[in-house]
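*Asks:* below: sequence and its predicted model.
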Amino acid sequence: MDRQRLDKWLWHARVVKARTSAAALVEGGQVRVNGGRQKSPGHGIKVGDVITVALDHAIRVMKVEGFSERRGDATSARVLYTDLQHPPE
């Protein structure tokens, strides 16, 4: 798989609890891909894209590292991205 829907990836990466919440975030203009605001939950993202998400009182910046066929636990979700705000030391 070389691309995945933005809302599906946000859900699989456990950024939100439900896919409908991911779609609402995107449609509400709260998600940027490579600096450009996205309004389509079906926008295709690829490995290497930088996703910026405005959540309640925080901003998350993540680099897409991979995709998943299913939503897994937090450990499996963690390998889908690199956190650019808190890089490993």
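*Replies:* Arrived safely, thanks for sending.
*Asks:* drop to CA atoms for contacts and neighbour counts, all remaining ones
*Replies:* Will do.
*Asks:* in this structure, which spans are helices?
*Replies:* Per DSSP state H, the chain carries helices over the ranges 6-12, 19-27, 74-78.
*Asks:* tell me which other helices or strands the first one touches.
*Replies:* Using 3 or more C-alpha pairs under 8 Å, 6 or more residues apart in numbering; DSSP states H and E as the contact criterion, the secondary-structure elements in contact with helix 6-12 are helix 19-27.
*Asks:* let me see the contact set for the one residue sitting closest to the centre of the chain.
*Replies:* Nearest to the mean C-alpha position of the chain, by C-alpha atoms, centre = their mean, lies L10 at 3.6 Å. Counting by C-alpha atoms under 8 Å, 6 or more residues apart in numbering, L10 makes contact with V16, R19, A22.
*Asks:* also this one, for the comparison:
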Amino acid sequence: MAERVPVAALRIDKVLWFLRLTKTRPLAQELAETGHIRLNGRRIDRASAKIATGDVLTLPLGNAVQVIEIVSLPLRRGPALEARSCYRVLDGLRSNPIAAANQNVA
């Protein structure tokens, strides 16, 4: 069986979908093309922008903005635990966004 070689960079829409930050790849493409995502502080407006290990993404998720660092590039859209192991949250949000939203309701 052939061994899978890790890639140096992936399209942003594939990364968002592989990391389970969007439900579908077309939704990931749409999110990338709206111009609300920043890659290392630079605004992204195309789904074909390349993401590499060590890049920092700032993206709107639900009613919040999340900042993540790509630790490793995913090879596939696997289980949630596998996806979460590929990035690190930098903005200090709780790991459960629903619980975080409920904490802010008074």
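*Replies:* Yep, that arrived. None of these values were measured; they are calculated from a predicted model.
*Asks:* related to what we said a few turns ago, what does the residue nearest to the centre of the first structure correspond to in the second structure?
*Replies:* With TM-score structural alignment as the criterion, the equivalent of L10 of the first structure in the second structure is L16.
*Asks:* what lines up with V64 of the first structure in the second structure?
*Replies:* Using TM-score structural alignment, the partner of V64 of the first structure in the second structure is I70.
*Asks:* excluding its backbone neighbours, what's nearest its match?
*Replies:* In space, and not counting its chain neighbours, I70 of the second structure is closest to Y87: 4.5 Å by C-alpha to C-alpha, 6 or more residues apart in numbering.
*Asks:* the first structure: which residue goes with the one you found?
*Replies:* Using TM-score structural alignment, Y87 of the second structure lines up with Y81 in the first structure.
*Asks:* what about that match, how many neighbours?
*Replies:* 21 (other C-alpha atoms under 10 Å).
*Asks:* surely it is in contact with V61?
*Replies:* No. Proximity of Y81 of the first structure to V61 does not meet the contact threshold set by C-alpha atoms under 8 Å, at 9.6 Å.
*Asks:* how long is stretch 61-68 of the first structure end to end?
*Replies:* With C-alpha to C-alpha, to the nearest Å as the measure, stretch 61-68 of the first structure spans 19 Å from end to end.
*Asks:* and it, what's buried?
*Replies:* Neighbour counts over stretch 61-68 of the first structure (16 or more other C-alpha atoms under 10 Å) mark V61, M62, K63, V64, G66, F67, S68 as buried.
*Asks:* now the last one: how far from A22 of the first structure?
*Replies:* With the distance defined as C-alpha to C-alpha, S68 of the first structure ends up 16 Å from A22 of the first structure.
*Asks:* swap in the second one?
*Replies:* When C-alpha to C-alpha is the yardstick, M62 of the first structure and A22 of the first structure sit 15 Å from each other.
*Asks:* and for the third one?
*Replies:* Separation of K63 of the first structure from A22 of the first structure (C-alpha to C-alpha): 17 Å.
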